[in-house]
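J.: pasting the sequence and the predicted coordinates here, then a few questions.
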Amino acid sequence: MTIQRLDGPRLPARQGPAQQLVVLLHGYGSDGNDLIELAKHWHGLLPQADFVAPHAPGLIPGMEAMAGGRQWFGLNDYDPGLLRRDPHHAARIYEKLLAGAEQASPSLDAFLDAELARLKLPPAKLALVGFSQGTMMALHVGLRRRHGSPGAILGYSGALVGAAKLKDQASPPSPPILLIHGTEDDVVPMDALFDSVNGLGEAGIPARWHLCPGLPHSIDQEGLLLGGHFLARTL
């Protein structure tokens, strides 16, 4: 097991020592500088929260010199075109991504442990927020935390990997989960949201969800508002 040290941009709490920790997990081909922008939208709702957006540990081959260009794991087996043409392939495709999520998990777990220890916060004051591949990591790691479940998981435009093993691997209690997805997403088709909710349900894990009409692979103002209020309410 290889553990890589993670770090990334931060936005500290506006009011006194942090009472909550929000960890923002970016998508494939990006880095923490992208998703830390969400913190600026939620600072008013969560004035006592520290925000941090770690850079994923992997560099995408051929993108090393570009801004961003990072990955939590490789996507060689991911084919959004096939998912759009035939959603029945979804389970097989997302299961193929499980090995990558498992490989990246120890580094993210270690980062979360270190951040909670640094701020002297219990696990229930941690929220994981993901976008796209970051949502895959938020769900995979957040539902399997051995040192205490997070207080919330918020996922945008993502998917659940490892659904078949989740019931046996999940660590109770289940955190509140909100999944948000655009109806016109052509990178992670919106059927992934329903597959995720069903997979979570089969593992006995409830989740709330919301579709944003006309939205492609992105986060809109409606999603920001829903997500921010969800975090404020659960943390």
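T.: Okay, I see it.
J.: C-alpha only now, for contacts and for neighbours.
T.: Noted.
J.: report the next helix or strand after the longest helix along the chain in sequence order.
T.: Determined from DSSP state H, the single longest helix within the chain is helix 98-119. Following helix 98-119 in sequence order, the next helix or strand is strand 126-131 (DSSP states H and E).
J.: packing partners for the helix or strand just after that next one?
T.: Per DSSP H and E, the first helix or strand lying C-terminal to strand 126-131 is helix 133-142. Counting by 3 or more C-alpha pairs under 8 Å, 6 or more residues apart in numbering; DSSP states H and E, the packing neighbours recorded for helix 133-142 are strand 20-25, helix 98-119, strand 126-131, strand 152-156.
J.: how does it look with 10 Å?
T.: strand 20-25, helix 98-119, strand 126-131, strand 152-156, helix 163-169, helix 191-202 (3 or more C-alpha pairs under 10 Å, 6 or more residues apart in numbering; DSSP states H and E).
J.: give me the contact list for the fifth one.
T.: To tie it back to what came earlier, the one meant is helix 163-169. 91, 94-95, 98, 140, 143-145, 160, 162, 195-196, 198-205 (C-alpha atoms under 10 Å, 6 or more residues apart in numbering).
J.: if you set the cut-off to 6 Å instead, what comes out?
T.: 199, 203 (C-alpha atoms under 6 Å, 6 or more residues apart in numbering).
J.: can you check the first one too?
T.: With C-alpha under 6 Å, 6+ apart as the contact definition, strand 20-25 has outside contacts at 49-53, 125-130, 134.
J.: let's bring in a second model and compare:
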Amino acid sequence: MTISQNAFLAILLHGVGSNGDDLEPLGKSWQARVPNVTFVSPNAPERCDFSSGYQWFSVAGVTPENRPARVSAARPAFDAVISSIVEEHGFSDKLDRVVFVGFSQGTIMSLDAVASGRWPVAGVIGFSGRLASEKPLTPAKDTKILLVHGTSDSVIPSWETEKAETELKALGMQVETVIEPGLGHTISIGGADRACGFLETLVKA
């Protein structure tokens, strides 16, 4: 597939129990500002344990202690989904023009993908997530990261984003964070706008 010289690919990665259709409107809302970006919003590879949606890994009985192993176990299926999309759209040798946009569990998998060094993409935009990867980490240090989180998130506390920022910066990664007062486990209009601005900067770099 032939792609234009300034084209980018953004892969939107949903949270547990959701599906690709839930994040598709986010890409559509950004399209006018970043017309050179193709947005793809796949389903996670597994049916969810507790709903009609999908999951990147099971959260049944998940604990802080066993979560990293579950993230690692989910890597092959995650990588298969990403590889298929990247290949289909002609970006296999252009990962510096690929961006991951995650929400919740999608953010966890996106951060793991770059922190482990498996996917040296241009950037990660992560909403309401955490860094839950097994150590040691060997990150793709050229990847730029924006993390957005609300202080009233009852699913994943916002301190997880602050902790992720500290750990990723210690590894030499470039990380920006936006902590939104009073916001729950969702994406606000303001957060989406800030994220789109970050994406604009990436694609114009």
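T.: That came through fine. No experiment lies behind these values; they were computed from the predicted model shown.
J.: that older thread, turn the contacts of strand 20-25 of the first structure into TSV, including neighbour count.
T.: Shown next, in TSV, are the contacts of strand 20-25 of the first structure (neighbours: other C-alpha atoms under 10 Å):
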residue	neighbour count
Ala49	28
Asp50	24
Phe51	26
Val52	23
Ala53	27
Lys125	19
Leu126	28
Ala127	28
Leu128	25
Val129	28
Gly130	26
Gly134	26
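J.: mind giving me a markdown table with the residues you listed and columns for distance to Arg10 of the first structure?
T.: Output for those, formatted as a markdown table (distance: C-alpha to C-alpha, whole Å):
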| residue | distance to Arg10 of the first structure |
| --- | --- |
| Ala49 | 11 |
| Asp50 | 7 |
| Phe51 | 6 |
| Val52 | 4 |
| Ala53 | 6 |
| Lys125 | 17 |
| Leu126 | 15 |
| Ala127 | 15 |
| Leu128 | 14 |
| Val129 | 14 |
| Gly130 | 16 |
| Gly134 | 17 |
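J.: which one of these sits closest to Ser105 of the first structure?
T.: Set against Ser105 of the first structure, the nearest of those by C-alpha to C-alpha is Gly134 (11.5 Å).
J.: from Gly190 of the second structure, how far off is the equivalent of the closest one over in the second structure?
T.: When the second structure is aligned by TM-score structural alignment, Gly134 of the first structure is paired with Gly106. Gly106 of the second structure sits 20 Å away from Gly190 of the second structure, going by C-alpha to C-alpha, to the nearest Å.
J.: centre-most residue in the second structure?
T.: Nearest to the mean C-alpha position of the second structure, counting by C-alpha atoms, centre = their mean, stands Gly102 at 2.9 Å.
J.: how close does the residue nearest to Val98 of the second structure when sequence neighbours are not counted get to Met173 of the second structure?
T.: Ranked by C-alpha to C-alpha, 6 or more residues apart in numbering and with sequence neighbours excluded, the top spatial neighbour of Val98 of the second structure is Leu9, at 4.8 Å. Using C-alpha to C-alpha, Leu9 of the second structure is found at 21 Å from Met173 of the second structure.
J.: who has more neighbours, those two?
T.: Ranked by neighbour count (other C-alpha atoms under 10 Å), Leu9 of the second structure and Met173 place Leu9 first, with 24 against 20.
J.: aligned partner of the more buried one in the first structure?
T.: So, by TM-score structural alignment, Leu9 of the second structure is matched to Leu21.
J.: relative to Ile36 of the first structure, how far out is the residue mapped onto Pro68 of the second structure from the first structure?
T.: Residue pairing (TM-score structural alignment): Pro68 of the second structure is matched to Leu98 of the first structure. Distance from Leu98 of the first structure to Ile36 of the first structure, counting by C-alpha to C-alpha: 26 Å.
J.: just Lys167 of the first structure next, same as before
T.: Taking C-alpha to C-alpha, one finds Lys167 of the first structure at 32 Å from Ile36 of the first structure.
J.: who's more crowded, those two?
T.: With neighbours defined as other C-alpha under 10 Å, Lys167 of the first structure and Ile36 compare such that Ile36 has more, 22 against 17.
J.: now do the contacts for the counterpart of the more buried one in the second structure.
T.: In the second structure, the residue matched to Ile36 of the first structure (TM-score structural alignment) is Glu24. Contacts for Glu24 of the second structure were tallied using C-alpha under 6 Å, 6+ apart; they are Ser41.
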